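Novice: give me the fold of what follows.
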Amino acid sequence: MKRLVVLSLLALSALAVGCEEQSQPQGGKDPGQTTAQAAPIKDEDLPTEAEFDDEAEKQINTTNYKTELDSLEKEISTE
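Specialist: Next up is the predicted model:
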């Protein structure tokens, strides 16, 4: 009978210690939480195809189109 009582007390104390609430790190935040959140992006902030076309027309001309094409092909092949 004593053995049963001792084993029960040991089991209950182990259960109490195991279920004890975990203390949080010194930062006060859960380590699983991320602290930085991404800011929402507005549609106006995203570049459009027309903007890319305008930029390309300014940068690429008949004298440098071959070098621009080569650089784009190299960039695509590395990905």
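Novice: only C-alpha atoms for contact and neighbour calcs from this point on.
Specialist: Noted.
Novice: any residues touching the longest helix along the chain, and which ones?
Specialist: Of all the segments assigned as helix in the chain under DSSP state H, the longest by residue count is helix 2-18. Helix 2-18 is contacted by no other residue when judged by Cα atoms under 8 Å, 6 or more residues apart in numbering.
Novice: three-state assignment of Lys66?
Specialist: Recorded secondary structure, Lys66: helix (DSSP: H, G, I helix; E, B strand; the rest coil).
Novice: please give the structure of this sequence too, so both can be compared:
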Amino acid sequence: KITIDPARLLEPVNASFARRGRISEGAIADVTVFDPAVVDGMGTVLDAGQESIGIHAVLVNGVVSFRDGRIMSDGAGRYLRYAP
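Specialist: Got it, this is the predicted structure:
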């Protein structure tokens, strides 16, 4: 849900999202590592600015971008505009 839902939402706009949001051969390495017993948040695909808890790490294009509450790297991905 954390990665596949946004990928499915954006796939009609940009076909490269067919290779995101899933763990499979040939997929782009966007991974969210979380504790399912703790994870909680108010953020949604359309309101992603809300903070979540229980997220341990986020990899974007295979690069650790977020770990234990801190942004670790800049430039692994890029912001995309979306207008529903």
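Novice: got a TM-score for the two of them?
Specialist: Remark: TM-score between the superposed chains equals 0.19 [TM-score structural alignment, normalised by the length of the first structure]; 29 aligned residues with a Cα RMSD of 4.2 Å.
Novice: ok so, going back, got the contact list for the helix or strand that the longest helix of the first structure is followed by?
Specialist: Note on helix 2-18 of the first structure: by DSSP states H and E, the next helix or strand toward the C-terminus is helix 49-59. Here helix 49-59 of the first structure makes contact (Cα under 8 Å, 6+ apart) with no residue beyond itself.
Novice: can you list the buried residues in helix 49-59 of the first structure?
Specialist: For helix 49-59 of the first structure, a neighbour-count test (16 or more other Cα atoms under 10 Å) marks nothing as buried.
Novice: again, but for stretch 4-23 of the first structure
Specialist: Residues of stretch 4-23 of the first structure classed as buried under the neighbour-count rule (16+ other Cα under 10 Å) do not occur.
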